[in-house]
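Asks: My questions concern the predicted model and sequence given below.
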Amino acid sequence: MAKVLNFGELLLRICPDVEGNWLKNNNLPFYVGGAELNVATALALWGIPSAYLTALPDNTLSAQLLDYIRGLNIDTTAVQHHGDRIGLYYLHQGKDMKNAGVIYDRANSSFATLPTGKIDWEEVFKEVSWFHFSAICPALSQMAANLCLEALQEASARGIYISIDLNYRAKLWKYGKEPLEVLPALVGYCDLVMGNLWAAEKMLGIPVPDYIAVQDKKELYLEQSLKSSTALMGLFPKCKVVANTFRFDYEQGVKYYSTLFTEGHLHVSKEYRSEKIVDKVGSGDCYMAGLIYGFYLRKSAQQSLDFATAAAFSKLFVESDATTVKSEDVQQKAAAYEIIESIH
């Protein structure tokens, strides 16, 4: 079976508690992650041939990390040894990556400084049928943005299916470029685009009326999803699938649903709600993995959407960057939180 190659920066997430007890206890929980590695981990767990391309320094810590990744059944043969440091970020336990409290320590990392012309793409793309990356990659540096473009050109030339997650991280865009100056050229190579309405607005210039969020009505979100998805495909003719997630955090908990637009039809998922969750990090990555899983196995658009949505929601109850919920358990675990009266 052909592999899914996931391309992005490996990160270590450091999790100090909000109260600061880590200082007294000399103890800091951490997790191995990074958006694309989270996708690769979920796919490997679900039995899809999964590979990972990143850059790491050539030292004993990297060797231990690669052993760990291989232990997850992820192919690491494409990993490049380059540079001197692994990216880090700090996030209080239970908080979200978009939270103002996230602290990045990724400048001049091995991945952010990997130049074009270094990777043997002929070798890397052997037996690869799907290439996935996220908008976090070109946010890191101009070198990373250049490398993304090189990777997409090489993948496209080989007829490899390409997907992108439009993750927007405002704190990462610090090298003088705005997302709108970089992302359209990359998305032009993509067959599947996943994100949300506001990421597409910020990164691709597809407008979202202010009243949508003010009125906060599901029917308006779904209507706008159809409009935004149609506009995206009009701007980027290679794109054949657009997915939008809707996760809303309230004092009384979280609600989650998503849409998938393809072949002129907007598919809508079930809606899930919960008063309590465990870890917000990585739910979007799990959703992306769910879409890849569905389309890789040639499931229908609705089946792929339903699995991805349930996978993302079930990830909210897993305390790590990547899911540990097996594919056969995904929809069963989410079913207890389904809202029957959701709009279809």
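Replies: Happy to help now that I have it. Numbering: from 1, shown residues only.
Asks: contacts and neighbour counts: CA atoms only from here.
Replies: Noted.
Asks: can you give me the helices for the stretch 151-300 of the chain?
Replies: For the stretch 151-300 of the chain, applying DSSP state H, counting those that start in this stretch gives helices covering 179-187, 197-204, 210-215, 218-235, 283-296.
Asks: Hmm, Ser50 and Leu37 touching each other?
Replies: No - look at Leu37 against Ser50 with Cα atoms under 8 Å: they stay out of range, at 9.8 Å.
Asks: Now for these two: what residues contact both?
Replies: Jointly contacting Leu37 and Ser50 under the rule Cα atoms under 8 Å, 6 or more residues apart in numbering are Asn6.
Asks: And here is the other one:
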Amino acid sequence: MAISLAHFGVDSHFVTRLPPNPVGDAALRVLRAEGVGIDAVQRGGERMGIYFVEAGASQRPWSIAYDRAHSAISELDPSSLDWPKLLRDVAWFHTSGITPALGPGPAESTRRAVQAARELGVTVSLDFNYRRMLWSASSAKEVLPSLVRYVDVLFAGEDDLRTFLGIPIPHGALDPASLDLRACETAAARVVSEYGVRQLAITLRENLSASHNGWSALLYDGPSKTLHRGPRHVVHLVDRIGAGDSFVAGLVFAQLDGKPLDQALRFAVAASALKQTIPGDFNRVSVAEVERLGDAEDGGRVRR
């Protein structure tokens, strides 16, 4: 997400912990080369967590294996981070459910971060990003709902709302093939009312096959009590990893840029659709490229 924002021209910084070895050094070089600030990166521990991706095709699904035990970030000491100092002059702070899944230290650090950001008036966003191979639903339920209390913009899915927030939403209500907008709006309004978030964003993926997906999103805005539906893109997948992060980055950028909500959602959906045509985790597209897709200027033609 930080890299995507950097390519949109946003001054973005990454808070993490990397081992003081060649692997950690290489990670820092990549971040620096992509335009991300690394002044808040701690050095310590012995290894950097990794994961392996097996790309799917046609009827064979994508598969991921994690190797994150005993990573540098999993051993993070919450007291080592001065959040009021780190968040000084910051407009927006984003985190995800993956960080607290890595251990007690990262979980407490995340709680302190969102609390400090809220107290300082920094906009806070959270992507649930629940990964069952990293922690159980019961463990996640002990942590995630308490974080939401400090969040302005929440990114979640149907199962997240039901499992972690206790929001009753009919099964399949967010299935793009049979989307129930009234049920979605009712559930979103309850999240806003019961947890105090300002906005709820939900991505909509249609698994036509492992190689072709439909892609869209919904955005509910609490202050205006309006539900916005983004355009639908059919994507031939090159790499689906990073789609959610690029959607978050697109929505964050568009709102920082002052775009109306309909335009902000259109931009975010277009940015994340383009990411899925790019190999690797990073979305390196520019604002102009996203806006061309959002305005349907290119249509897949060769640009000369």
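Replies: Nice, I can see it. The structure displayed is predicted, hence computed values, not measured ones.
Asks: List the TM-score for the superposed pair.
Replies: Superposed pair, TM-score by TM-score structural alignment, normalised by the length of the second structure: 0.89. Supporting alignment: 292 aligned residues with a Cα RMSD of 2.1 Å.
Asks: thinking again about what came up before, for Leu43 of the first structure, which of the helices of the stretch 151-300 of the first structure is the nearest?
Replies: Leu43 of the first structure sits nearest to helix 283-296 of all these, at 6.1 Å, using Cα to Cα.
Asks: so whichever helix or strand comes after the closest one versus helix 283-296, what angle?
Replies: Remark: after helix 283-296 of the first structure, the chain's next helix or strand is helix 301-315, criterion DSSP states H and E. Angle, helix 301-315 of the first structure to helix 283-296, by axes from the mean of the first three to the mean of the last three Cα atoms, to 10 degrees: 150 degrees.
Asks: What is the corresponding segment of the second structure for helix 301-315 of the first structure?
Replies: Aligned using TM-score structural alignment, helix 301-315 of the first structure spans residues 261-275 in the second structure.
Asks: and Arg47 of the second structure, what is it in contact with?
Replies: The contact partners of Arg47 of the second structure, by Cα under 8 Å, 6+ apart, come to Leu18, Pro19, Val23, Gly24, His70, Ser71, Ala72.
Asks: same thing but at 7 Å, please
Replies: The contact partners of Arg47 of the second structure, taken as Cα atoms under 7 Å, 6 or more residues apart in numbering, are Pro19, Ser71, Ala72.
Asks: picking that back up, tell me the most buried of the helices of the stretch 151-300 of the first structure?
Replies: The highest average neighbour count among the helices of the stretch 151-300 of the first structure, using mean count of other Cα atoms under 10 Å, belongs to helix 283-296 at a mean of 25.
Asks: how far away is the corresponding residue of the second structure for Ala145 of the first structure from Trp135 of the second structure?
Replies: Per TM-score structural alignment, the equivalent position to Ala145 of the first structure in the second structure is Ala107. Applying Cα to Cα, to the nearest Å, the value for Ala107 of the second structure to Trp135 of the second structure is 12 Å.
Asks: ok, now Val10 of the second structure?
Replies: Relative to Trp135 of the second structure, Val10 of the second structure is positioned 32 Å away (criterion: Cα to Cα).
Asks: Now do the contacts for the closest residue to Asn129 of the second structure other than its chain neighbours.
Replies: Excluding the flanking residues, the one nearest Asn129 of the second structure by Cα to Cα, 6 or more residues apart in numbering is Gly97, at 5.2 Å. By Cα under 7 Å, 6+ apart, the contact list for Gly97 of the second structure reads Asp127, Phe128, Asn129, Tyr130.
Asks: 10 Å instead?
Replies: Ala107, Thr110, Leu126, Asp127, Phe128, Asn129, Tyr130, Arg131, Ala140, Val143, Leu144, Leu147 (Cα atoms under 10 Å, 6 or more residues apart in numbering).
Asks: Not counting its neighbours along the chain, what's nearest the residue nearest the centre of the second structure?
Replies: The centre of the second structure sits closest to Asp245, judged by Cα atoms, centre = their mean, with a distance of 3.7 Å. Distance criterion Cα to Cα, 6+ apart; nearest residue to Asp245 of the second structure, sequence neighbours excluded, is Met1 at 5.0 Å.
Asks: doesn't Ala271 make contact with that neighbour?
Replies: No - with contacts counted by Cα atoms under 10 Å, Met1 of the second structure stays clear of Ala271, the gap being 11.4 Å.
Asks: More neighbours: those two, which one.
Replies: For Met1 of the second structure versus Ala271, neighbours defined as other Cα atoms under 10 Å are more numerous around Ala271 (29 against 23).
Asks: Verify the stated contact: that one with Ile278.
Replies: No - the pair Ala271 of the second structure / Ile278 is not scored as a contact, 11.2 Å apart, by Cα under 10 Å.
Asks: where do the contact lists of those two overlap?
Replies: Common contacts of Ala271 of the second structure and Ile278, defined by Cα under 10 Å, 6+ apart, comprise Arg284, Val285.
Asks: about what we covered before: residue contacts, the residue nearest to Asp245 of the second structure?
Replies: Neighbours of Met1 of the second structure in contact, by Cα under 10 Å, 6+ apart: 7, 12, 14, 94-95, 242-250, 252, 281-283.
Asks: again with Val124 of the first structure
Replies: Val124 of the first structure sits in contact with Leu5, Ala51, Tyr52, Leu53, Thr77, Ala78, Val79, Ala155, where contact means Cα under 10 Å, 6+ apart.
Asks: and it, how far is that from Gly83 of the first structure?
Replies: Distance, Val124 of the first structure to Gly83 of the first structure, using Cα to Cα: 19 Å.
Asks: burial of His265 of the first structure, as a residue count?
Replies: By other Cα under 10 Å, neighbour count at His265 of the first structure equals 11.
Asks: now it: how far from Leu226 of the first structure?
Replies: Distance from His265 of the first structure to Leu226 of the first structure, by Cα to Cα: 8 Å.
Asks: next one: Lys171 of the first structure
Replies: Distance from Lys171 of the first structure to Leu226 of the first structure, by Cα to Cα: 29 Å.
Asks: Go ahead and confirm Leu66 of the first structure touches Leu53.
Replies: No - between Leu66 of the first structure and Leu53 there is no contact, the gap being 11.2 Å when judged by Cα under 10 Å.
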